[in-house]
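Participant: build me a structure from this.
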Amino acid sequence: MTSGDDELNAVLATAREQLTDRMGITLTSWSPERVVGTMPVAGNRQPYGLLHGGANAVLAETLGSVASALHAGNDRIAVGLELSCTHHRAATEGVVTGVATPIHRGRATATYEITITDEQERRTCTARLTCVLRDQPPA
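Facilitator: You can find the predicted model right below:
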């Protein structure tokens, strides 16, 4: 755990019972340099029994947004600007793991690459998320 734990806990507190919980996403490690999380395939499939592409997007945006928020710090927020996902391979069971690493971390924007792999460590999706960093709005 890092000194960003308080920041992450604040972000997660507002996310309780939201999409991340419904999707079964669990963060396993986090810092501005690397955020890792998992998501079950079960419950997140499309009608053909494959992990839904939108589920990959939710996992990718969650991990990249948390990393961007940690980079932004306490007095700023990260808001998604652009998300791009390439689906390489189908996942049909088990758990997928996403890892967000920085491509660019500036004052106004942060861009992360998110790789998603299956339990055999085969890449199933590559995503790129850019967030705009803004001052925290008044409470």
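Participant: when you work out contacts or count neighbours from here on, use the C-alpha atoms and nothing else.
Facilitator: Noted.
Participant: helix/strand/coil for the most centrally placed residue in the chain?
Facilitator: The centre of the chain sits closest to residue 63, judged by CA atoms, centre = their mean, with a distance of 1.7 Å. Under DSSP: H, G, I helix; E, B strand; the rest coil, residue 63 falls in the helix class.
Participant: and this one, so I can compare the two:
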Amino acid sequence: MFNEIFTLEAINDLSQNTLLEHIGIQFTEIGTDYLKATMPVDSRTYQPMGLLHGGASVVLAESLGSVAAQMTIDPHEQYCVGLDINANHIKSVREGVVEGIATPLHRGKKTQVWEIKIYNEKKELVCVSRITMAILDRKK
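Facilitator: Model (predicted):
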């Protein structure tokens, strides 16, 4: 399903000097139909009460969905942009690392929908998110 030009090293290199690098998001696994990444729960991702910020979870979710969508198309012909994202925050996290996994719900010619589930280190569901991506043609 994923374009073979995308490797973990390549997608992590694209994160340099971005928000992803700043908050410590690392892509960790490319499966046949999923993409995984981790994010630390620390001072970079806390909200004022010392819990994982819901916005940080959304950054992880959007990063996973956006990169996964981009990995399914020809990057020389098209590119993906987010249209909509939502998130339900299920469980709080105070420390450690969370892991997100993106899986496709719909892969059309002009839109894609991805589900992202985020888990704590005990494999408990922390957040579930859905992102809709538009697939746009590059100008020739």
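Participant: ok, back up a step: am I right that the residue nearest to the centre of structure 1 is in contact with residue 39?
Facilitator: No - applying CA atoms under 8 Å as the test, residue 63 of structure 1 and residue 39 come out as separate, 11.2 Å apart.
Participant: hey, where'd the strands end up in structure 2?
Facilitator: 26-30, 35-41, 78-89, 96-107, 111-119, 125-137 (DSSP state E).
Participant: closest to residue 11 of structure 2 out of those strands?
Facilitator: strand 26-30 (7.3 Å; CA to CA).
Participant: next one: the closest one to chain centre, how far?
Facilitator: 10 Å (CA atoms, centre = their mean, to the nearest Å).
Participant: same deal with stretch 44-55 of structure 1?
Facilitator: 17 Å.
Participant: what about that stretch, start to end distance?
Facilitator: End-to-end span of stretch 44-55 of structure 1 (CA to CA, to the nearest Å): 6 Å.
Participant: residues near the aligned partner of residue 136 of structure 2 in structure 1, how many?
Facilitator: Under the alignment defined by TM-score structural alignment, residue 136 of structure 2 is paired with residue 134 of structure 1. Neighbours of residue 134 of structure 1 under the rule other CA atoms under 10 Å: 15.
Participant: so who does residue 134 of structure 1 touch?
Facilitator: Residues in contact with residue 134 of structure 1 (CA atoms under 8 Å, 6 or more residues apart in numbering) are 76, 77, 78, 79, 108.
Participant: which among those residues count as buried?
Facilitator: Among the contacts of residue 134 of structure 1, those classed as buried by 16 or more other CA atoms under 10 Å are 77, 78, 79.
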